[in-house]
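>>> below are the sequence and a predicted model; questions follow.
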Amino acid sequence: MTSFTRRSLFVRTLGAAGLALTLASVPFAAAEAGGYPEKPVKILVPVAPGGPMDMIGRLVAEKLGAAWGQPFVVENRPGGGQVIATQVAAQSPADGYTLLVMSHVFTMNPWLFDRLPYGTDDFAPVTQMTETPLILAVNPKLPVNSVKELIDYAKAHPGELSFGSSGPSSSLRFAGELLKEMAGIDMVHVPFDGNGPMTVAVASGEIDLGFVNPVSIPFIKDGRLRALAITSRKRADSLPDLSTMQEAGVAGYEAGSWFGLVAPKGTPDDVIAKLNGEIGKILSDPEVKARLEAVEATPVTQSPEEFAAYIASELQKWKTLIGKLDIKVQ
């Protein structure tokens, strides 16, 4: 496929989604990918060192550096709800030497902030790298054993069920609000200071249910929580008998966290393609898969166009939901 055809397909895909993240045309004078990289490459990570996002960024940086003989240096720029690093990336030269680890937060922030110092079309998607689902779990004393039974119970007891989250504008809250919206049920949101306290609250019966992170799997395995479904597109290897929300009857439901790699808009197409191909190889390596599984992350490989379309669909999904909730970050 020619560069022109690839860019045209890319723009048409995003136009259908209503939100364009465009790969801008680049001058012929731009550096060719054949010699890329010819100097160290900076990978911006918008959170502090430690945790899955930082670990995944460093893992990919390590493997890219080993493959190409140039350092890929991770630079942590935490703060501002991931806005600070994202702004730096958007304003960096479009030459392939500044990259950004992007997360699901990117698709929520435009609707949580009144104004951002960058646009959603300021980036050239390289590839999604991982996804980490959430798990819909209830207190074992709640008389439901499936998602359908939970929805039926909620409809029979409107406003009586409570669901927890790790904060008012957290992905855990939005997972619950998305279920309310898609299933047409009414539940009361109760925010906590993190996934841990919320998980304990569900297990103790302080609240009825919540979408918990995979770190809470021990609570499920020892019976303190009853898992009803997982929020990813596919079942998880760690809980192979647990159905997805879509399999459980909530068509189109998907939530959780994901990480991908992007570059500033205008980065040469051949550089994007070279990065995409090498990262695909990295994510298929058994050692890398094992290291990702240790943090409950599933490798995901996509073309730049597929990743762009996915970002666009996520932007639209959260725009609709967050707009209805009228939530703003102060």
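Received it, and whenever you're ready, just let me know what you need.
>>> contacts, neighbours, all on C-alpha from now
Fine.
>>> okay, now residue 116: neighbour count?
15 (other C-alpha atoms under 10 Å).
>>> surely it meets residue 110?
Yes: counting by C-alpha atoms under 8 Å, residue 116 does reach residue 110; the two are 6.9 Å apart.
>>> where's the nearest residue to residue 330 once chain neighbours are set aside relative to residue 239, distance?
Spatial nearest neighbour of residue 330, chain neighbours left out: residue 113 (7.6 Å); criterion: C-alpha to C-alpha, 6 or more residues apart in numbering. Applying C-alpha to C-alpha, to the nearest Å, the value for residue 113 to residue 239 is 36 Å.
>>> try this one side by side with the last:
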Amino acid sequence: MSSLFRSRLYLRGRRRMLRLVMAALLPSCLLLTAPSARAQDADRYPSHPVRIVVGFPAGGSSDMAARIVAEGMNAEWSTPVFVDNRPGAGSTIGAAYVAAAQPDGYTLLLIGPGTHAVTSAMYPNLSYDAIKSFASVIQIAKGPYFVLVNATSGIKTMDELVQRARASARPISYASTGKGSGSHFVAESLSKAIGARLLHVPYAGAAPATLALLAGQVDFAISDMSAMTHMQSGKLRALAVTTPERLPLFRNIPTLAEAGVQGVSYTLSVGLVAPAGTPAGVIRKINATVERVLRKDEARRKLEALGFEPAPTTPEAFAASIASDVSRFSAFVEQAGLRLQQ
């Protein structure tokens, strides 16, 4: 065997051995570099505009809360943060969009945990899982729904509405902010509590639901603080709030329990989630930024004017709240037979 041939065999063997060693070391190298790469992602974040998707039309209280927070985040970062309304199907269209987005912190979803939970139970063929497809970021605020009637209806109390519902030959109609929304849940709970059938007329958000009530197209509505202007003008009358206690801004409006309807309460809360797999450092950065925004007097005043109480939480606490609501409302949807087909 020539010396040249032996040299070639030796070099070939060395190369093979080197490839084997590199293959064995590669997973360890990736483990060592991944955390630092993710830390760099958080350090650089945000380097371009951030989108907050809202699954309801513009004009509702959830949409307005998102815009208040987006404005504050924009000022904190000097980076554009904008609201992208993607309404429909009880907010599931917007949720599906965010669940499929890149998990980099640049696409966020504003949710109401109750609505998020109800829709996950009502729609059997969703492309996402209400818990597993998202990373919780922060709860922003809490607020009420109102039971509203047109001022020309002649109904002045919750008891009068209940008596009309029980006496009517046909189910009286109500407007909700959409199938699977928190207002839908409240009305179905109300129907069960008073022992009277109600006709559900869903709308794509609070603003169109309120307009339907103003136009006399429905007998009553379950809507949020976006109806406040019409309440103050006297065109709409609030019979009750859905929160467990009265609101500081509306001390004269009783709770459902005070108005004689027991066992029905709902607190509208809103918060941010991101696609599952978003780096923890990015989530912490968003959480800290939103918390700073909510501590500022301007943001607090704007939220309180909507009937919201700023209530920031840790990502872990918000995740626990969402999981609790998913469990609670899934049971209700099954018992009430509210599951829908997409």
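Sure, I can see it. Owing to the predicted nature of the structure, the values given are computational and were not obtained by experimental measurement.
>>> for burial, what's the neighbour tally of the aligned partner of the residue nearest to residue 330 of the first structure in the second structure?
Structural correspondence for residue 113 of the first structure with respect to the second structure (TM-score structural alignment): residue 123. Residues near residue 123 of the second structure, counting by other C-alpha under 10 Å, number 18.
>>> quick one, what contacts residue 123 of the second structure?
With contact taken as C-alpha atoms under 8 Å, 6 or more residues apart in numbering, residue 123 of the second structure is in contact with 339-342.
>>> sec struct for the residue most central in space within the first structure, please.
In the first structure, the C-alpha closest to the average C-alpha coordinate belongs to residue 258, at a distance of 2.4 Å (C-alpha atoms, centre = their mean). Put simply, residue 258 of the first structure is strand when judged by DSSP: H, G, I helix; E, B strand; the rest coil.
>>> in which helix or strand would I find the closest residue to it other than its chain neighbours?
Excluding its sequence neighbours, the residue lying closest to residue 258 of the first structure (C-alpha to C-alpha, 6+ apart) is residue 131, at 4.1 Å. Of the helices and strands defined by DSSP states H and E, residue 131 of the first structure is found in strand 123-132.
>>> what sits up against that strand?
Contacts of strand 123-132 of the first structure with the rest of the structure, by C-alpha under 8 Å, 6+ apart, involve 21-23, 90, 214, 232, 256-267, 272-273, 275-276, 279, 283, 296-305, 307-308.
>>> out of the contacts of residue 123 of the second structure, which are shared with the first structure?
Counting by both residues aligned by TM-score structural alignment, their matches' C-alpha atoms under 8 Å, the contacts of residue 123 of the second structure that remain in contact in the first structure are 340-342.
>>> scan those residues and report the most crowded one.
Tallying neighbours with other C-alpha under 10 Å puts residue 340 at the head of those, with 14 neighbours.
>>> that one -> the first structure?
Structural correspondence for residue 340 of the second structure with respect to the first structure (TM-score structural alignment): residue 328.
>>> which ones are touching its match?
By C-alpha under 8 Å, 6+ apart, residue 328 of the first structure lies in contact with 111-114.
>>> likewise for residue 199 of the first structure?
210, 212, 216.
>>> just to revisit the earlier point, and which of the contacts of residue 328 of the first structure is nearest to residue 188 of the first structure?
Distance to residue 188 of the first structure, by C-alpha to C-alpha, is smallest for residue 112 among the contacts of residue 328 of the first structure, at 20.5 Å.
>>> correct me, but that closest one touches residue 325?
No: counting by C-alpha under 8 Å, residue 325 is not a contact partner of residue 112 of the first structure; they are 10.2 Å apart.
>>> so which of those two has more stuff around it?
Here residue 112 of the first structure and residue 325 are compared on neighbour count by other C-alpha under 10 Å; more neighbours surround residue 112, at 21 against 11.
>>> excluding chain neighbours, what is closest to the more buried one?
By the measure of C-alpha to C-alpha, 6+ apart, the closest residue to residue 112 of the first structure outside its immediate chain neighbours is residue 328, 4.5 Å from it.
>>> hmm, back to that, still touching in the second structure? Go through the contacts of residue 328 of the first structure.
For the contacts of residue 328 of the first structure, the subset whose aligned partners also touch in the second structure (both residues aligned by TM-score structural alignment, their matches' C-alpha under 8 Å) is 112-114.
>>> sitting in helices, which of those do you find?
Assigned to helices by DSSP state H, the following of these qualify: residue 112.
>>> JSON lines for the kept ones among the contacts of residue 328 of the first structure, including distance to residue 175 of the first structure?
Putting these into JSON lines (distance: C-alpha to C-alpha, whole Å) gives the following:
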{"residue": "112", "distance to residue 175 of the first structure": "15"}
{"residue": "113", "distance to residue 175 of the first structure": "19"}
{"residue": "114", "distance to residue 175 of the first structure": "22"}
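>>> between the kept ones among the contacts of residue 328 of the first structure, which is nearest residue 173 of the first structure?
For these, the closest approach to residue 173 of the first structure (C-alpha to C-alpha) belongs to residue 112, at 13.3 Å.
>>> do a quick rundown of the strands in the stretch 201-330 of the first structure.
Assigned by DSSP state E, counting those that start in this stretch, the strands in the stretch 201-330 of the first structure fall at 209-212, 226-230, 257-264, 298-299.
>>> let me know the angle separating the third one from strand 123-132.
When you say that, I think you mean strand 257-264 of the first structure. Our comparison of strand 257-264 of the first structure with strand 123-132, counting by axes from the mean of the first three to the mean of the last three C-alpha atoms, to 10 degrees, yields an angle of 160 degrees.
>>> alright, calling it a day.
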